[in-house]
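In: sequence? don't have it. structure:
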């Protein structure tokens, strides 16, 4: 092997080793040393307000939905249980949107173009919001997807549901947050 090839091989091995060390160091820093701004969420706590952009680039604030029941769903296009829920959620949303219920589907960490294609393909009509940096998901302590928060008309979290739901589950939970009039 020529000297040039040996140097190139050593350089590549060194580069790979440096990247591994940096990656491990970053993971340790993020998990043990970096302070996160996390608001603990518990049942009957007021839902933390947030502002996110929808697929049209318009800002949407959670507090704008005070007075309505909110089905706050954290999801992603690459998540099979999330994808399976979407048609059920769309069907139930059509029946409950006139009952002072709002569905807010918060996509976690994906670019608008991917989410927009997914929403168009699935023909979803409820608001889809983009949490590119996962800041809102972090503040709600979302670690796995899908996760749904049921928020009543007073802005209180009534339930946190982790994992895939059936259409019957979704309808049951939507019914539970219909505002009392």
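Out: Perfect, thanks for sending it. Given the structure is predicted, the values throughout are model-derived calculations rather than measurements.
In: going forward, measure contacts and count neighbours with C-alpha atoms only.
Out: OK.
In: how near is residue 122 to residue 60?
Out: Distance from residue 122 to residue 60, counting by CA to CA, to the nearest Å: 22 Å.
In: try residue 36
Out: 24 Å.
In: Which one's more surrounded, these two?
Out: Neighbour totals were compared for residue 36 and residue 60, and residue 60 leads with 17 against 11 (other CA atoms under 10 Å).
In: give me the element that one is part of.
Out: strand 59-61 (DSSP states H and E).
In: for this structure, what's the longest helix?
Out: helix 3-28 (DSSP state H).
In: Which residue is the nearest non-sequential neighbour of the residue nearest the centre of the chain?
Out: Residue closest to the average C-alpha location in the chain (CA atoms, centre = their mean): residue 74, at 3.1 Å. Closest residue in space to residue 74, ignoring its immediate chain neighbours: residue 106 at 4.7 Å, by CA to CA, 6 or more residues apart in numbering.
In: so that neighbour sits in a helix?
Out: No - applying DSSP: H, G, I helix; E, B strand; the rest coil, one finds residue 106 to be strand, outside a helix.
In: Comparison target below:
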């Protein structure tokens, strides 16, 4: 085989491999649905810091204040004491706070829990399957307000004031 034909065959093989890779990349991309107000909140199951399973569906009939956060996030640190303070009051009124840390170590999260005296369920989304795939959380903190029927009523993608936290918890109280 002469050099020209050999070079042409190699180029053709490279082109076929590149085309196959492009087709694979385009067809295997998993579309992530961006959640919006009015959507049904996707159910999830994560372990809390005590190793107990926590499922969103377990709280149907209650309002859920679903907060995604990180120990390194200054706005998360600022709002967490307010969330803790008012979670006790609103739990009695049918609003459950669920807190999801995104991918940090149990040691870091446990230290944070102790530092802030958190008493509501705290889970770690170790492989980010809930925060990234189901809920498409990008900025931290992100809080989803979910009503008693599992419908997202509000999405907050920034730090919240104490007054805003109280108002939002009030807005998802079951009647």
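Out: Now that the structure is in, tell me what you want to look at. Keep in mind that what you see is a predicted model, and the values were worked out from it rather than measured.
In: in the superposition, what's the average offset of the helix or strand harbouring the residue nearest to the centre of the first structure relative to the second structure?
Out: Taking DSSP H and E as the criterion, residue 74 of the first structure maps to strand 69-75. Mean deviation of strand 69-75 of the first structure relative to the second structure after superposition (mean CA distance after the TM-score superposition for the first structure): 0.2 Å.
In: Could you tell me where the following helix or strand past that strand falls in the second structure?
Out: Next along the chain after strand 69-75 of the first structure, taking DSSP H and E as the criterion, comes helix 80-96. The alignment of helix 80-96 of the first structure onto the second structure (TM-score structural alignment) covers residues 74-90.
In: Could you identify the residue of the first structure that aligns with residue 45 of the second structure?
Out: Checking TM-score structural alignment: residue 45 of the second structure goes with residue 51.
In: What residues does its match make contact with?
Out: The contact partners of residue 51 of the first structure, by CA atoms under 8 Å, 6 or more residues apart in numbering, come to 59, 60, 61, 62.
In: Please pull up the equivalent of the second one in the second structure.
Out: Going back to what we said before, that points to residue 60 of the first structure. Residue 60 of the first structure maps onto residue 54 in the second structure, by TM-score structural alignment.
In: Check what contacts the match of helix 80-96 of the first structure and list those residues.
Out: So stretch 74-90 of the second structure is in contact with 69-71, 95-97, 116-120, 140-141, 158-162, 165-166, 169-170, 173, going by CA under 8 Å, 6+ apart.
In: switch to 7 Å and redo it
Out: Here stretch 74-90 of the second structure makes contact (CA atoms under 7 Å, 6 or more residues apart in numbering) with 69-70, 97, 116, 118, 141, 159-162, 165-166, 169.
In: ok, of those residues, which one's closest to residue 151 of the second structure?
Out: residue 169 (14.5 Å; CA to CA).
In: Could you check how far the closest one is from residue 65 of the second structure?
Out: Taking CA to CA, one finds residue 169 of the second structure at 7 Å from residue 65 of the second structure.
In: follow-up on the earlier one: so which of the contacts of stretch 74-90 of the second structure belong to strands?
Out: Among the contacts of stretch 74-90 of the second structure, the residues falling in strands (DSSP state E) are 69, 97.
In: So which residues of the second structure form helices?
Out: According to DSSP H, the second structure carries its helices in the segments 3-28, 74-91, 106-116, 162-171.
In: In the first structure, point out the residues matching the last one.
Out: I take that to be helix 162-171 of the second structure. Taking TM-score structural alignment, helix 162-171 of the second structure hits residues 167-176 over in the first structure.
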